[in-house]
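> Fold the following.
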Amino acid sequence: MRIGIDASPLPLEPVGAGTYIIQLIRALAEINSEHDLFVFLHRTRLLLFDDLPAGRIKFIPISDSTPALRLIWEQFELPALARQYKLDLLHSLHYTSPYKLPCLSVVTFHDMTFFMYPHLHTVSKRLLFPFYIRSSAHRANALIAVSETTRRDAIRILAIPEQKIVTIPNGVSSDFRQITDQRLLQECRRKYQLPDNFILFVGTIEPRKNLPLLLRAFRRLLDEDSGHHLVLAGNQGWMTGEVWESLQDLRLEEYVHLTGYIPLSDLPMLYNLAHVFIYPSLYEGFGLPPIEAMACGTPVIASAIPVNQDHIGDAGILFPPGDERSLFENLSRLINDRQLQAELSAKGRERSKAFTWRSCALGTLGVYQRLETS
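Here you go, the predicted model:
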């Protein structure tokens, strides 16, 4: 088959769905020997793949644009490219696909937050994405959900047949592992000016990450133990006012460190340096950071939302999403219990092995092949 992959939503600083786009393309390039792959992406993102060996994959550069202009390109120019390259199938990796295509269509859904928590998104996304997502879901020949949680939500919200959407979990790169090279670790500590003892959060600073709750629980921890700092690693997103107000009101400026975006190449060191990883999200479609932390052997505390229950289970500590006291008590217990730390570290490493990008790519190829023969 001649398969097109729409990677145009890939940002320069990838997280979440961006990580999925990069790692799926890399894994497909590694295992595919049967199909011709054509990847459409902004020319400034080509450097993210410049180490891939030549094979049955071709990168088609497109002009950089804003998210709104990207949707226009997707709807009007991408169908013409599908005809130009004589595609048999187009896989859209980020929620939406062209209205009319001359080939089969597969779309990946990462979560349903645009429908379930619209108030947590910017106005432009609230106006555009629900319509395009719903339309894409009903036109596509097959849909991929990155977790069973997202699959269940999509079936319920979009009223699509159960057999149309399959769950193919994200993976964790082999770069995320226990690192014993102290030189590398200390270089990372100096680069980001990290304290000796710290608790870590990784993710975009946005409302659904529930960071004000984390800050309040951390303030309570400081009142009984000032030996740890808190590191928030990630880009500033939107509607962040409550986070900055909490930092000031709780007098945490001295103890909370904001690193900004951390490149994928440095993230494994950051996880390894952390004593505990915390992920207090109100909702996630998959939630890569806690799985990455577990792969590095870092003990995890996370909110007991459905996707964390499915993916983390007893390999971490789960607390009710809005329960500040439970988060504080579990955090206090974990940082003071070395045996529990060692137990969760071992369980987490083992649990993370269930998530590989190779499995993700194999499952994705399986979807392509089923459509080819149906």
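
> Please make it C-alpha for all contacts and neighbour counts, starting now.
Fine.

> wait, residue 78 sits on residue 100?
No - contact criterion CA atoms under 8 Å: residue 78 and residue 100 do not qualify, at 9.6 Å.

> For the two, indicate the residue with more neighbours.
residue 78 (21 against 13; other CA atoms under 10 Å).

> and the residue nearest to that one when sequence neighbours are not counted, how many neighbours?
Spatial nearest neighbour of residue 78, excluding adjacent residues (CA to CA, 6 or more residues apart in numbering): residue 98 at 7.2 Å. Counted with other CA under 10 Å, the neighbours of residue 98 add up to 22.

> Now do the contacts for residue 98.
By CA atoms under 8 Å, 6 or more residues apart in numbering, residue 98 lies in contact with 74-76, 78-79, 136.

> Can you go through these and name the buried ones?
Buried members of the contacts of residue 98, counted by 16 or more other CA atoms under 10 Å: 74-75, 78-79, 136.

> would you turn those into CSV with distance to residue 2 and secondary structure?
CSV is the format used below for the buried ones among the contacts of residue 98 (distance: CA to CA, whole Å; DSSP: H, G, I helix; E, B strand; the rest coil):
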residue, distance to residue 2, secondary structure
74, 19, helix
75, 20, helix
78, 15, helix
79, 14, helix
136, 21, helix
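
> and which of those residues is nearest residue 253?
Nearest to residue 253 out of the buried ones among the contacts of residue 98 is residue 74 (CA to CA; 43.3 Å).

> what about that closest one, distance to residue 103?
Going from residue 74 to residue 103 by CA to CA, to the nearest Å gives 14 Å.

> can you check residue 248 too?
Residue 248 sits 54 Å away from residue 103, going by CA to CA.

> Compare these two and say which one has the larger neighbour count.
The neighbour comparison of residue 248 against residue 103 (other CA under 10 Å) goes to residue 103, with 17 against 11.

> what sits against that one?
Counting by CA under 8 Å, 6+ apart, residue 103 makes contact with 82, 87-90.

> Please generate a structure for the following sequence too, so the two can be compared:
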Amino acid sequence: MKNYKIFVDAHIFDGEFQGTLTYVKELYLKILFLNPNITLYFGANKIENIKEYFGNHPNVRYIQYSSTRSFCRIFIEIPKIINELGFTHAHFQYVIPFVKNRNCKYIVTIHDILFNDFSNDFSFFYRLQRNILFFLSAKRCDYLLTVSDYSKQKIAKQFNIKTNKIIITPNAVSDDYFHFKTSKNESKIYISDRYAVQNFILYVSRIEPRKNQNLLVTAFVKEKLWKKGFALVLIGDNTLHSGLFDNISSLRKEIKKSIFWFEKVNDLDLKNFLNAAEFFVYPSKAEGFGIPPLEAGALCTPVVCSNTTAMADFDFFNPYFFDPNNYEEFVKIINQMTQNRKSIDLSAIQSTIKGKYSWEESAKIMLEKVISV
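Sure, this is the predicted structure:
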């Protein structure tokens, strides 16, 4: 059996936590499990962040980048690394180098191009830069991957690429969510002791306009959920200005004290937040996939989820599935959830998520259609 030597540009581990990091981590943990003839070389500035997940695995090597600027990394340093070490494959997120090594197969995962469909939520320069780089990468790579059929169709149309040239390696839910043994009550005590938060509604993901957190805060205030004993917890990096914190700052003190924002929490605390929440709300207008509501559902936490873009596939969250552009519908569902959430068949939702979204299946697709061909 052929031995494969794969370079993975893992600079995503250097910055804020996001779905792309989960994708790289989980995909390659499963690939290592499935194929012992693969050696992975992860390149990053903060390799200690990658070692947290891959440790001293005998088939994993780490490459410390010397450059911190993205242009120098992708267009100068990485091509040099590939030329010197002779990889069979090199995998990138969104952008590949301009200069390619003819003996190496270049893989790029473009998770979404939402900046085109929802242009009002992104600056002109943001859209221009990514359209150029993503288009060139999609056209010049050897294998083009994405994470959902929604993203596949959008990439094919906007970049004029045949759909049969795009391979879907779906996002999924990590096994440890299904194996999390802490009870709901234990998680509530854990979060109360560490964060002084109780009886809370939860949102998890980056703070930016398309994520639509303002809708949730508006409903929380107008429906006076804080008076009904609920707190609101938001977890995620403040990535793009959305006016969210300006809105929160303008609220009365008695309301603001029921709203909590945590920029980052560790993996254990995140699971406990998801497990302890009264219910989870995901009001996003646009996602290339959308992992957080699945993670909440995997922990048998009730979920209120947007039904647009790639999230349209999450219809197992019905009837708590809503149009994020319809405030009245959203408020109706939120009020129903505050009163009737105990009637939801959470175990059925968990089973559906477990059966439909598997990192091992995504890894098998990667091995069969990309690496082993």
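
> rewinding a little: could you point out which of the contacts of residue 98 of structure 1 is nearest to residue 181 of structure 1?
Lowest distance from residue 181 of structure 1 to these (CA to CA) belongs to residue 74, with 44.9 Å.

> The closest one against residue 100, yeah?
No - using CA under 8 Å, residue 74 of structure 1 is not in contact with residue 100; the gap is 10.3 Å.

> and residue 65 of structure 2, what does it touch?
Residue 65 of structure 2 sits next to 43-45, 73, 77 when contact means CA under 8 Å, 6+ apart.

> Which residue of structure 1 is paired with it in the alignment?
Applying TM-score structural alignment, one finds that residue 65 of structure 2 aligns to residue 62 in structure 1.

> What residue, apart from its backbone neighbours, is nearest its match spatially?
residue 42 (4.7 Å).

> For the one you found, list the residues it contacts.
8, 10, 61-64.

> Write the ChimeraX selection for whichever of those are buried.
Burial among the contacts of residue 42 of structure 1 is assessed by 16+ other CA under 10 Å; the matching ChimeraX selection reads:
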select :8,10
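
> if we can go back for a sec, measure the match of residue 65 of structure 2 to residue 70 of structure 1 for me?
Residue 62 of structure 1 sits 10 Å away from residue 70 of structure 1, going by CA to CA.

> go on, residue 200 of structure 1?
For residue 200 of structure 1, the distance to residue 70 of structure 1 - CA to CA - is 34 Å.

> now the strands: where do they sit in the stretch 1-150 of structure 1?
2-6, 36-42, 57-62, 89-92, 104-109, 142-145 (DSSP state E, counting those that start in this stretch).

> Any chance of JSON lines for those strands, columns distance to residue 161 of structure 1?
Output for these, formatted as JSON lines (distance: least, CA to CA, whole Å):
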{"stretch": "strand 2-6", "distance to residue 161 of structure 1": "24"}
{"stretch": "strand 36-42", "distance to residue 161 of structure 1": "28"}
{"stretch": "strand 57-62", "distance to residue 161 of structure 1": "32"}
{"stretch": "strand 89-92", "distance to residue 161 of structure 1": "19"}
{"stretch": "strand 104-109", "distance to residue 161 of structure 1": "15"}
{"stretch": "strand 142-145", "distance to residue 161 of structure 1": "10"}
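
> picking that back up, looking at structure 1, which of the contacts of residue 65 of structure 2 still make contact?
Retained in structure 1: 43-45, out of the contacts of residue 65 of structure 2 (criterion both residues aligned by TM-score structural alignment, their matches' CA atoms under 8 Å).

> Tell me the one among the residues you listed nearest to residue 366 of structure 2.
Distances from residue 366 of structure 2 to these, taken by CA to CA, are shortest for residue 43, at 19.7 Å.

> what residue of structure 1 takes the place of the closest one?
In structure 1, residue 43 of structure 2 lands on residue 40 (TM-score structural alignment).

> so its match makes contact with residue 10?
No - at 10.2 Å, residue 40 of structure 1 does not count as touching residue 10 under the criterion of CA under 8 Å.

> Residue 257 of structure 1 and residue 278 of structure 1: what is the separation?
15 Å.

> higher neighbour count, these two?
Neighbour count, other CA under 10 Å: between residue 257 of structure 1 and residue 278, residue 278 has more, with 25 against 19.

> Could you pull up the contacting residues of that one?
Contacts of residue 278 of structure 1 (CA under 8 Å, 6+ apart): 199-201, 290, 300-302.

> which of these lies closest to residue 282 of structure 1?
Of the contacts of residue 278 of structure 1, the one sitting nearest to residue 282 of structure 1 (CA to CA) turns out to be residue 302, at 10.1 Å.

> can you count the residues close to the aligned residue in structure 2 for that closest one?
Taking TM-score structural alignment, the alignment pairs residue 302 of structure 1 with residue 305 from structure 2. Residue 305 of structure 2: 29 surrounding residues under other CA under 10 Å.

> looking at this, residue 305 of structure 2 is in a helix?
No - under DSSP: H, G, I helix; E, B strand; the rest coil, residue 305 of structure 2 sits outside any helix and is assigned strand.

> Could you name the specific helix or strand carrying residue 326 of structure 1?
Element membership for residue 326 of structure 1 (DSSP states H and E) is helix 324-335.

> what about that helix, how far off from structure 2?
Comparison of helix 324-335 of structure 1 with structure 2 after fitting gives an average deviation of 1.1 Å (mean CA distance after the TM-score superposition for structure 1).
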